[in-house]
Each structure stands twice: as C-alpha cells, then as structure tokens.
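In: What would the 3D arrangement of this be:
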Amino acid sequence: MNDQASHTLEFDQLRALVRRGAQTSMGCARVDALVPLDALEELQKALAASAECVQLRKRGATWSFSELREPAEAIARLRVEGASLEPLTILELAQLCEQAMSARAAIMAEREESPVLAEIVASLPRELNSITARVANKILPGGDLDDRASPELARIRHEIARLRSSITRSLENLMRRSEEAVQDDLVTIRNDRFVIPVKADHRGHIKGVAHGFSSSGATAFVEPLETIDANNELQSLRETEEREIYRILFALTEELRLQLAGIEKAADAIAKLDFINSKAVFHQNFNCVIPEVSMAGQSFVRDSSVSSNPFKRTTSQTEVSSTRVLEFLEARHPLLEENLRASGGAVV
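Out: Next up is the predicted model:
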C-alpha cells in the first residue's frame, strides 16, 4: 500500500485503535508494523489466528502479559558469555518465561480448536517453568536475594544480624555510662560503621575514631575503640555476603543462558500473541466479523468480511478479481464509528 492510500484510509489512526488492545511494547511494535497482506496463505493464517483468539476469549481462555518490560537488552546481555545479570533483570526474564508458559498452557488445552495459536507456543521448552521456579525461590519481588537463596548466604546473614545486635548493645551500654558526653541517645551509622553522636566539646571523653560532624558542628560521630574490631568484622562479613550474592546471581544467569534459545522463543511468542490478541480486542470493541478467504479461479472471495487486519467490515460477499480490486459492501470505517461514540452519536 502506497503512502497516498495509507493517508486516505487513515491507516495510522486505524493502527492506533488496534494498539489500544496491546499489553506489551513488543505487541505495540507489531501493531505499528501492520500492513495489508497480499499473500493468500499468509492472509489465511493471520485470519485463522485472529478467529481462534476470538473464540478462545469467548470461552474464557485468555492470557495476560502484565508489567513486562522490553526484553531485547536483557537477552542481548545474556548472549555475552561470562556476563552476569542484575537481580531485577533476572526477575524480568523469569516473568517473561512464566507468562509465556502460562499462555502456552491456556492455548495447548484448546489446541484442537486453535491449531495456529498452538503452533506459536508448542515449541516453548518446559525447562522454562523450572528456571522460573528457581528464580522465584532465590530473588524476592523487589530484587533482594532471599536469605534462603543458599545455605552460605543464610549463614552469613545470620552472623551479620548477630554481630549488628552485639555492636548496638555495646554502644548503648557505653552511652549510658557517658551520658554527659552523648548528644543523643541514638546509635547511628556513618561510612557503613556503627557510631554514637558525641558532643563536640566532649570528644576527649570517648576514645575512638571520628567519622564526621553534624552540619552545625555541634556533634561528632565517633566510633569507640571498643567496637572497632567488631565493626571491622562486620565489614568483612558484608564483603563476604556481596561475593556470595554475586556467585548466586552468576549461577542463575548461567542457567538462563543455557535456556537462551527458549527465552528468545518465549519473547517471540509473547509478541505474536499480544499482537493477535490486540486484533481480537479490536474485533470485540467494533463488533467485527472474521472473513473467510479462499481462491476461486483467479479470484479471492470474502464472506462476511473485514479487511485482513481486520479494519473493514461488511455483511455481504466481496470478491477480489484477478486484478485484486476490493469492493466492500455495507462497510463502515472504524474511525467514523469511534468518532460517533466519542460524540455520543448513535452507531447504526
């Protein structure tokens, strides 16, 4: 279709109507790339997919692709050997796999009535379910690692909690013994180390390392000598924790990397299904009819048709001659219907 025809038909605005039904950026991209089809087999397959999706929606067999980010960047990084993914990126890929496999389950349960849709998801590997479960057991929704992500991480965090409590108790006891020198009865943290607020003119009363002053200069934040060794140990434990977190994330990344081909299939399946579903939503919103297209001699014949995408609608038979000229009978432009709805006019 040339630019003049596209402008005359207001095709961009038509695509915008269909885009409303897309749930992902991948689906939106496919809608934006939508053009009329002129290959019979491709057209029949696209219409069959739309028809199957419409029927599945009527039977309540739907799928949802909620809060999915564009996976291209994460997949590209996954292709880099030795690269480790951040926890939120791992969660995003796991969510992609989970929603793709959920759609697969819904469609395969109806595969006899939905062969075209089944073809899209049939090759998704079941291993995606396993990796999704492993990620969910190790990474919390906010991106932090669960204490049970590994026995070593659980041990390290237990030690950190024990040591933090011990340091806090020691500092609280010290503040009670040195009330006249303490500005506030509050243990705080400076430079990742536990300190107490000491009056600047009483610094000599508490031996230790100063980690800065308040904005007024009236308070010095002092790490007492008696907790320096414990603070050093705490710092060492935190570094050990970071190394263990990196090890776990790298291992999960490697598991995802082993399933790279399946993840790419999952992303492609979601893009296709979201695109098809957006057309089914359009079908529902505008009470469309899925056309049946077949070869009759050198002609295409459409019964009860809309256009291939489907943007046009008619209740009468339309024929396409060997010169492929379309004639739509009793058709209505969806944009006109949309404008009528917006203005409160009657759609007849």
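In: use CA for all of it now, contacts and neighbours both
Out: OK.
In: OK, contacts around the residue most central in space within the chain?
Out: Geometric centre of the chain, nearest residue: Leu68, 2.1 Å, by C-alpha atoms, centre = their mean. Applying C-alpha atoms under 8 Å, 6 or more residues apart in numbering, one finds that Leu68 lies in contact with Thr24, Glu92, Gln95, Leu96.
In: would you turn the residues you listed into TSV with secondary structure and neighbour count?
Out: Below are these laid out as TSV (DSSP: H, G, I helix; E, B strand; the rest coil; neighbours: other C-alpha atoms under 10 Å):
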residue	secondary structure	neighbour count
Thr24	coil	20
Glu92	helix	17
Gln95	helix	20
Leu96	helix	26
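In: Out of the residues you listed, which comes closest to Asn287?
Out: Thr24 (23.5 Å; C-alpha to C-alpha).
In: quick one, what contacts that closest one?
Out: Phe65, Ser66, Glu67, Leu68, Arg69, Glu70, Ala271, Asp274.
In: what do you get if the cut-off is 10 Å, keeping everything else the same?
Out: Each residue near Thr24 by C-alpha atoms under 10 Å, 6 or more residues apart in numbering is listed here: Ser64, Phe65, Ser66, Glu67, Leu68, Arg69, Glu70, Ile270, Ala271, Asp274, Phe275.
In: Kindly indicate which of those lies nearest Leu43.
Out: Phe275 (14.9 Å).
In: which residues does that closest one contact?
Out: With contacts defined as C-alpha under 10 Å, 6+ apart, the neighbours of Phe275 are 18-19, 21-24, 26-32, 34, 50, 269.
In: Which helix or strand lies directly C-terminal to the helix or strand hosting it?
Out: Following DSSP states H and E, one finds Phe275 within helix 260-285. Per DSSP H and E, the first helix or strand lying C-terminal to helix 260-285 is strand 292-296.
In: Could you also give me the structure for this next sequence, so I can compare it with the first?
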Amino acid sequence: MTELIEKSKRVLEFNKIISMLKDNIVSDLAKDLADKEDISKDIREINLRLDETTEAVNLIIKKSNPPLFGIMDIKPYMKRLEMGGSLGPEELLNISDFLRVSRYLKSYFSIDPKDPSYKLLPYKAENLSSYKNIEDSINDAIISPEEISDNASPRLYSIRQQIGRKKDAIRDKLNYIISSEETKKYIQDSLVTIREGRYVVPVKLESKSKLKGLIHDRSSSGQTVYIEPMAVVNLNNELKNLYSDELEEINRILRELSQMVAEESYAIAANQNILAELDFIFAKAKLSLELNCNRPLVNEKRYINLKKARHPLLKAENIVPIDIHIGDDFTSLIITGPNTGGKTVSIKTLGLLVLMTQYGLHIPALENSEIGIFDKVLADIGDEQSIEQSLSTFSSHMLNIVEILKYADSKSLVIFDELGAGTDPTEGAALANAIMDYMRVNNIISLATTHYNQLKIYALTTENVANASMEFNVDTLSPTYKLLIGVPGKSNAFEISKRLGLSEEIISKARELISKENIEFEEVLKSIEEERTLIEENKLISERERKNFEEKSKKLEDEIAKTKAKREKILESSREEAKQMLLNARENIKLIMDEIKSLKTELNSDQARRLQDVNDILRDNISDALKPSEKIVIKKASDPIMDLKIGDSVRSPSLNAEGTIIDIDKNGKDVLVQIGMIKMKLPKNSLERSTRDEDKEKEKSKRIMNSKSKYIKTEVDIRGKTFDEAKPIIEKYLDDAYLAGLKQVRLIHGKGTGALREKVKAYLKKNPNIKSAKDAAYNEGGSGVSIVEFK
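Out: You can find the predicted model right below:
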C-alpha cells in the first residue's frame, strides 16, 4: 500500500511542491526535515502545522525574513569535545555563527507577549540558548579559518612582536651581505627569499664556495643555489623556535576556546533541532507568500469546498481558478468535457491541495476554502504504461485501479482520470459505471473524468453522484477552463466539425447513425447549456448592477460623512472663537469692575451708591451673557503636570491655548497663567506640558550637530601613541564625525611595528556605526592610514 500511496503522490506532483519548498530552506538539516515530514491524518496536528505556517507568514510580513544562517549539524563537534578533543579555527567560527543565529532569532521573536497572533513560534525561540560571551571570545581570537588574531592572548602578541623583530634583524643582515662590495659579485639576484622556512640568498653556482653557509635548494635551471649564510644561521634557528612557540600558543588558545564550548555543549547542541524546525516552518511561509496562498479550514467530515483554487505549479496569470466542492450533497463527482479543457488539471488541483494541507502547507485558494482530512489519497492519472510488462494503456490503468479498490475505504479520497478509457467504448463505459457505483455504495469520496454518456446519465439518475463539466465555447472552438458543477458536458462534436468545414451532408448522415436516445440526450444537454448560459448572463448583469448600486451608495455615504465632518469642524471652530471672545470680554470686564471697586473709596456716599448700581447692572448683564450652555468649563487634563514651577510653559486643553506660569497659590491647587495679554487663575490639574520646550530642545540639538559638522576635521593623527592612549581620541573623533554626518574619515596611525595599526583595525571592526575600514591608497599613506566609511 505504501508504494501505491507514494505513486499517487507522484502522479499528483506532490514531490514537485516539496522541491519548491526545499528551494526556500536555508540549511541541509531543514531539508532533511522536509523529506522526513509525512502527510498527517490527525486534525490537531494538521491545525498546529497550519497555524505555525500562518504565524511565520505574519512575522515575515511584519518584520521581513528572519535571520537564518549558520544552521548546521554541530553534533559531531560536540561529540569530539565530549571525548576530550578540541576544535580548529574553522569549526569554532561555525560554532560562533551557530550561536549568533540563535541569539538573533531570540531577538527577532521579541514581540508583545499579549499579542494573540503569535503564540507558537516565540515559544520555540524561547528555548534557544545563547552565549554571547563564547561568541565574542571566538570572534576576538579568530579572524578567519587561517588566521588567529594577535590579540588572542598577551603571550601570542609578545611572540609575534619578537618574530617581527627577528625577521627584521635577519633581513637587515642578509641585505648587508647582498649589497656588500665583497660578496655582491657572487649573488645571482639582489633579493632575500625563503627556503624550507629559513631566510636565504640566491648565489651563482660557480661561486657557491665563496659564501660560507648552508645550501637549502637549487633553481630549476641549476645555475642558482640558495644559501643560508652562517651569519644568520643562529637567527634563523631562533626564528624557528619562535614559530614553534607561536604554534604552541595558538593550540593552547584553541583548546581554551574549545573548553568554553564543551562546558555548554549540551545546551548548544539542543539548539540544533529548534533552528532546523524554524528554518523548515519559515520555508513553508515563504512558499505561501510566493504562491499567494491562504490557510484553509480543516474538517473531519471529508468535506471539500475549494474557492478560486489554482494549481500551484502553473503560472497564476495563465490559470482560470476553479470552484469545486464534494462530500456534502454528493460523494462522487463525474467530470466531462473536451480534451485539453482542464478536466485533468481540475482533479489534480483538488488532490494536490488536499496533500498540501495535510502536510501543513497553505494552499492557492481563497482563505475560507475547506479541506477534509483523509487517511489515504489514491489517484490513477496519466499513462502509466509498462514496456517491461508489455502492458497496454488500459491494462496499466486497470492494474492501478485494482490496487486502489483493494485499499480504498470510507476514509479515502480516490481520483480517476479517463476512467474506462483505452478499450471497447461499450465495455469501458460499463466498467467505469460499475467502479463508480462501487465507490458510491462504499461511501468513498471519488472524482472521475470521462467522455462516456452512460456516466453522465448515471450521475443524473443516481443519488450521491453529481455531474460536472468543463465549459467550452463553440463560437471560438476553445475551452474556457471553467468548471461547472451540476451540469453534464456536451460533446459538441457535430458543432465543432461543422465550424471546421465538414459538409452538412456528412454531419446529417452521422446524426442518423447514432441512437434516438443519444440524440435526445444531446438535445437535453444542449437545452440545459443554453439555459445555463442565459442564466449566467443574467446573473452577470444583475451582479454588475448590484455593484454599481453599492458603489453609488458608498459614494453618497462618503459625501454625507464628509459634509457632516466639515460642518462639525466649522461649528467647533466657531465655538472656540466665541469662547475666546467671551474669555477676553470677561477678563476686561473683571478689570473694569476691579477699577470701579478701587474708585468707590474716593467717592462720597451718593456717588458710591450710584456707582454700585452701575456695577450691579454690569454683573447681571455678564451673568445673562454667559448662559450655562456657553460658559467655559475647565476640565482636568488627560496628562496633567505634577511638578509645576514659575516660568514653566504650559498648555490648557480646555481653552486650547498656551501660556507661562507666573504664580502658584499656597494651596498648590491653583496657578496664575499668563496667556497672551491675559492673566488667568486655573486649576493645576487642568494644565499639561507645552510642546514649545520640546521644539527648543530639538532646535538646540540641531544647532549642536551643525556646529560639529562645521568644525570637525576629516582625519585624525594618532602616530606615536600607544593604543590605550589613542583609544579615547579615536572614540571621541568617530562619534563626532558620525554625528556630523561625515561619510568617510582617515585615521593616521603610521606603519611602525604594526602593533597600533592591528589594534586600531580590530577596534574598528567592532564599531556598530562603521561600514568598512581599509588601507589608504599607496600614494595616500598606504597601510599607515585607515580609510573609515560610516553606515
């Protein structure tokens, strides 16, 4: 049975989908996982897989593709460490990449824990272990698989300094020898070279006895011998010993780094399965986006309802989407129609989308499409003729069908292409009819394509069986690739032949040769097709009119909403203006009344009484002018300031005005605010911070940056300084240059012994604002100057 199921997957082209999926996978580990993943029959497992894919799609849309790199099989490394071994530079760099992707993925999944859209994948990422200290230790010590950093240890740095000095001493000695008047005549070329790891000079063959030393090599022509002069033998020996010390120290550093990894080997190795799984899940999400897929609804009722479904292996622009359903009103579907009309593509689309869903993939159909779960998907599609067995096409198909009938049950989905074809039409139709009836009786969900009229009649007259056809346009003699369920297909042979030029006489003769029942059946189908076409046209007209009506209604609603909004805006503006006018008037009247009050002490009783009458009339008029509906209500601010002081800039939301604090009451609840020319006493909790202070800070920051960019130089000279002395100068200069917006600067550190240069370059690699750092051109300082380019 396994072979039959795998064969069905192959003819449905599921293997090609897995190949497309693997193209989106980064690591070999996840590709192996894709091959091992099987079609699930458990609805909970299927829903979990689909939900993981959905989360990954949403994360890619929200945050772009996740950082997936350096995912590899590190278990052999861990096994070697457990056995007491150590790792080489390349293997340690692989461990560093592996740890870095683990750390980056944890950061990638740092989303709001209350967001219900993400609950599966962040949980997986939480279980990733990250060790930045191990990462940094490896990266600081190892530059590349072939190079260990000078700064890996103080001893290594010291040894390499000694090596550099020793090399200089040897070169100086040899340069003196080859340039000396006494020995220059024996030298073949005025250069120093290396043979067998030792510094030598090239000497003419006939003069080899003239220069005391050890012969290490001879040129291919035999005319030159390479001699190590006795004067540098001891120096070369010392250099060789230093190289041995260097190698010993490098091995010690690698053992130390390997021990750091070994101490966390179990947790690091546990990351491997999680990373592979995340790579696999995100590949499913990438495929979903690539094919414009959606998550289907899943059910255990064996009900399939695909809406606007497309075959995922065909170009979307060349496909007419199909609507197809089965498993509810009927369990068997018989599809008829012309060759190349899309029958086979339709049944393969349905079978393939079922397999994709049960694997955990989204499908190219509308998001409310439904897929039933099946224990087995069995298909007989295409010409599986076997030359070795000398089987005919019919025999080959029948062998497949026999196997399918042996294993198919009520939990299976069975697909037949051109059922009963390849043999005598009468017998083939009878066999096809019997096979489909077996499917119906045993309640097996099945689809079959055919050309036999007998099966069309069977579907019309049998319960739980339905007809479907691929639409064909007789006028253009071409298929429309549209699937019509409930309508049997008409052969159209006579109409097509007539339009292609076959004479009416021959067509009439052909009509006489077929049975009366067939003629009547074809006429019924023709009538059904004409009525269906008319209904379809009316439906399109109605749909078009409905859409026009909805569009006009929507436009009208939008216009009404805009008018209401505009009116409210005008009213609000008028209310604010009136409020401000009343506020100003009330403040002016208050000043007048205070003035009247002060004048009363200077008047006689009669004048004071008359002035009081005027004051009372004025107060009554003010009270009438400010009706309750128009009085200004000072409300509590949404974000009140708690620590006000005199001189602070504040804003009153109730008055929609800004001002400055000029006094604060002893009770601490009220403050006196200067708003323009008006002074007002307002509750403290009705005020919020003014935005003017923030604007001032922004302007100040802008002035600082402009000032920096005006005076910052494009280079800094640190020659003659140790790295510890130069580091604060470099840090400040790079910060200022970056803030000033400079794209490129020069660090002049000189060549010297190379110690300062190497430390500066190592420091620049770690600066997050630096895009690249490289040596200057030869005529601009060469290796004595680093050109720094900012991001």
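In: how near is the residue nearest to the centre of structure 1 to His283 of structure 1?
Out: Distance of Leu68 of structure 1 to His283 of structure 1, given as C-alpha to C-alpha, to the nearest Å: 24 Å.
In: Check Val222 of structure 1 too.
Out: Applying C-alpha to C-alpha to Val222 of structure 1 and His283 of structure 1 gives a distance of 69 Å.
In: sorry, back to before: give me the secondary structure label for the residue nearest to the centre of structure 1.
Out: coil (DSSP: H, G, I helix; E, B strand; the rest coil).
In: Are we agreed that Ala365 of structure 2 is in a strand?
Out: No: looking at Ala365 of structure 2 with three-state DSSP, it is coil, so not inside a strand.
In: Not including adjacent chain positions, what is the nearest residue to it?
Out: Ala309 (4.2 Å; C-alpha to C-alpha, 6 or more residues apart in numbering).
In: who touches the one you found in this structure?
Out: By C-alpha under 10 Å, 6+ apart, Ala309 of structure 2 lies in contact with 293, 319-324, 346, 349-350, 353, 363-366, 369.
In: Same question for Ala561 of structure 2.
Out: Per C-alpha under 10 Å, 6+ apart, neighbours of Ala561 of structure 2: Lys555, Arg567.
In: Please, which helix or strand holds it?
Out: Using DSSP H and E, Ala561 of structure 2 maps to helix 516-599.
In: what's the answer for Leu14 of structure 1, then?
Out: Element membership of Leu14 of structure 1 [criterion: DSSP H and E] is helix 11-19.
In: Can you give the distance of the helix or strand just after that helix from its chain's centre?
Out: Using DSSP H and E, the next helix or strand after helix 11-19 of structure 1 towards the C-terminus is helix 25-32. Relative to the chain's own centre, helix 25-32 of structure 1 is displaced by 15 Å; criterion: C-alpha atoms, centre = their mean, to the nearest Å.
In: equivalent range in structure 2 for helix 25-32 of structure 1?
Out: Aligned using TM-score structural alignment, helix 25-32 of structure 1 spans residues 28-35 in structure 2.
In: Can you name the residues in contact with that stretch?
Out: 15, 18-19, 21-25, 27, 36-37, 71-73, 272-273, 275-281, 283-284, 359.
In: For that stretch, give me the average deviation versus structure 1.
Out: Stretch 28-35 of structure 2, aligned to structure 1 and superposed, deviates on average by 1.5 Å (mean C-alpha distance after the TM-score superposition for structure 1).
In: Now that stretch: buried residues?
Out: Buried residues in stretch 28-35 of structure 2, defined by neighbour count with 16 or more other C-alpha atoms under 10 Å: Leu29, Ala30, Lys31, Leu33, Ala34.
In: would JSON lines of those residues with distance to Glu697 of structure 2 be doable?
Out: Shown next, in JSON lines, are the buried residues of stretch 28-35 of structure 2 (distance: C-alpha to C-alpha, whole Å):
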{"residue": "Leu29", "distance to Glu697 of structure 2": "53"}
{"residue": "Ala30", "distance to Glu697 of structure 2": "52"}
{"residue": "Lys31", "distance to Glu697 of structure 2": "54"}
{"residue": "Leu33", "distance to Glu697 of structure 2": "56"}
{"residue": "Ala34", "distance to Glu697 of structure 2": "56"}
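In: out of those residues, who's nearest Ala755 of structure 2?
Out: Ala755 of structure 2 lies nearest to Leu29 out of these, by C-alpha to C-alpha, at 42.6 Å.
In: returning to that earlier point: so the helix holding Ala561 of structure 2 corresponds to what in structure 1?
Out: Across structure 1, nothing matches helix 516-599 of structure 2 (TM-score structural alignment).
In: picking up where we left off before, buried subset of the contacts of stretch 28-35 of structure 2?
Out: 18, 21-22, 24-25, 27, 71-73, 272-273, 275-281, 283-284, 359.
In: how about the helices in the stretch 101-250 of structure 2?
Out: Assigned by DSSP state H, counting those that start in this stretch, the helices in the stretch 101-250 of structure 2 fall at 121-126, 132-141, 154-179, 233-263.
In: Of these, which is nearest Lys204 of structure 2?
Out: helix 154-179 (12.2 Å).
In: Run the angle between that closest one and helix 233-263 for me.
Out: Here helix 154-179 of structure 2 runs at an angle of 150 degrees relative to helix 233-263 (axes from the mean of the first three to the mean of the last three C-alpha atoms, to 10 degrees).
In: what does helix 154-179 of structure 2 correspond to over in structure 1?
Out: Counting by TM-score structural alignment, helix 154-179 of structure 2 corresponds to 151-176 in structure 1.
In: Helix or strand next in line after the helix or strand harbouring Asp606 of structure 2, which one?
Out: Assessed by DSSP H and E, Asp606 of structure 2 sits inside helix 605-625. Sequence order places strand 649-652 as the next helix or strand after helix 605-625 of structure 2, per DSSP H and E.
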